[in-house]
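Student: Sequence below, structure please.
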Amino acid sequence: MGFRICSVLLVFFFLLGIATSSLLHYDTPETPAEKGRSLLQTKSNKEEEKRKKEEEEKKCAFVNNMNYTIVTSQCTRQPLSYPVATCCKSLKRLMCKYRDQLNPNPKCAFFMFENLHNKGKYPPTILKYLCEQFEGKKKDLDCFGY
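Tutor: This next block holds a predicted model:
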């Protein structure tokens, strides 16, 4: 009886080993550095990305000179949260003032929110959330009356 159980277990583990060995890959994954000159290519890609980012920042230089006090003076934290209507209206006033420069390059809006986050000490994406709560999810900014 003991020999029979041992032989069944031996066959079971043998078959299990064969089945799982086909699922495992013992080869090391190929890294980009193993392809010869890829190190130089990676370096040039990083330099190109850095150059593109600098170009985008130059196109959006006006963002650093924007008057953010329109938002930071009116959108201040209340005891429980930020006032939705006040924050959204002040953000809309700021964005509509610079809409002709923000529209051609969407990265400029990203840099604007980054600066606003740093100057106003707002939590990440709070202004977007508040305005979606106030006006609903809209694709375009409605600047009628601003």
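Student: going forward, measure contacts and count neighbours with C-alpha atoms only.
Tutor: Will do.
Student: Where does residue 81 sit: helix, strand or coil?
Tutor: coil (DSSP: H, G, I helix; E, B strand; the rest coil).
Student: Quick one: neighbours of it, just the number.
Tutor: 8 (other CA atoms under 10 Å).
Student: how near is residue 77 to residue 83?
Tutor: 7 Å (CA to CA, to the nearest Å).
Student: which of those two has more neighbours?
Tutor: The neighbour comparison of residue 77 against residue 83 (other CA under 10 Å) goes to residue 83, with 15 against 11.
Student: Proceed likewise with the subsequent sequence, for comparison:
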Amino acid sequence: MDLRNGCFLSIFTVICCHSLFAGCSSSSFISDGVFVSQSSTGRHLLQNKKACPVNFEFQNYTVITSQCKGPKYPPKLCCGAFVQFACPYADQLNDLTNECASAMFSYININGKYPPGLFANECKGDKNGLECPAQPPSDSHDHSGTLFNSKPSCIIVLLVAFPILLAWFI
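Tutor: Sure, this is the predicted structure:
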């Protein structure tokens, strides 16, 4: 009986840890695919994209518009501001089945009146794309309430797993 409980406890712990790490992980890069024009040449017949879960219309673009200014558009300032703005949405932007990248760039260009392709031509990363620095959790990026954060799922896993594990030892 103790062997069965120990085996169950081990399997349960592995599943909980896997769920915890999978639910809490997020992109640490912005893929170069987000820079590809949505109207690029190629066959996109009947390929409808999903709506973006982030409402980019009402985001605060001052982090970009205050630092990335023409006529020279300094790459270091522009790319730094772009990364600062876009990294909190890396998961959504890297999902090329939705309209997030095109919506974000449309609103960046509307708010900053930037030349087409400015960020694609100036901001170069490595083979994975632009690296996103680790950021502390913050709810200041999306005040519209349209983006669901995956962090509560981590808390739910812990809240469910802890009492069950505690019950086995009591």
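Student: And the TM-score between these chains?
Tutor: Put the two chains on top of each other and the TM-score (TM-score structural alignment, normalised by the length of the first structure) is 0.51; 90 aligned residues with a CA RMSD of 2.6 Å.
Student: Residue 127 of the first structure pairs with which position in the second structure?
Tutor: The alignment partner of residue 127 of the first structure in the second structure, by TM-score structural alignment, is residue 119.
Student: Check the gap between that match and residue 50 of the second structure for me.
Tutor: 24 Å.
Student: Hmm, residue 70 and residue 77 of the second structure touching each other?
Tutor: No - using CA atoms under 8 Å, residue 77 of the second structure makes no contact with residue 70, being 11.2 Å away.
Student: matching residues in the first structure for stretch 82-94 of the second structure?
Tutor: Using TM-score structural alignment, stretch 82-94 of the second structure pairs with 91-103 in the first structure.
Student: buried sites along that stretch?
Tutor: Neighbour-count burial for stretch 91-103 of the first structure flags 91, 92, 93, 94, 95, 96, 101, 102 (criterion: 16 or more other CA atoms under 10 Å).
Student: how close does the last one sit to residue 114 of the first structure?
Tutor: Residue 102 of the first structure sits 14 Å away from residue 114 of the first structure, going by CA to CA.
Student: Next: the second one.
Tutor: In this structure, residue 92 of the first structure and residue 114 of the first structure are 16 Å apart, going by CA to CA.
Student: repeat for the first one
Tutor: If you measure residue 91 of the first structure against residue 114 of the first structure using CA to CA, the figure is 13 Å.
Student: in which helix or strand would I find the residue positioned nearest the centre of the first structure?
Tutor: For the first structure, residue 110 is the residue whose C-alpha lies nearest the centre (CA atoms, centre = their mean; 10.2 Å). In the assignment (DSSP states H and E), residue 110 of the first structure maps to helix 106-120.
Student: helices or strands next to that helix in the packing?
Tutor: helix 38-59, helix 69-72 (3 or more CA pairs under 8 Å, 6 or more residues apart in numbering; DSSP states H and E).
Student: Can you name the residues in contact with the match of stretch 82-94 of the second structure?
Tutor: Contacts of stretch 91-103 of the first structure from elsewhere in the structure, counted by CA atoms under 8 Å, 6 or more residues apart in numbering, are 67, 68, 70, 71, 108, 109, 127, 141, 143, 146.
Student: Now which residue in the second structure aligns to the first one?
Tutor: For residue 67 of the first structure, the aligned residue in the second structure is residue 60 (criterion: TM-score structural alignment).
Student: picking up where we left off before, ok, and for the helix or strand just after the helix holding residue 110 of the first structure, which residues are buried?
Tutor: Reading on from helix 106-120 of the first structure to the C-terminus, the next helix or strand found by DSSP H and E is helix 126-135. By neighbour count on 16+ other CA under 10 Å, the buried set for helix 126-135 of the first structure is 127, 130, 131.
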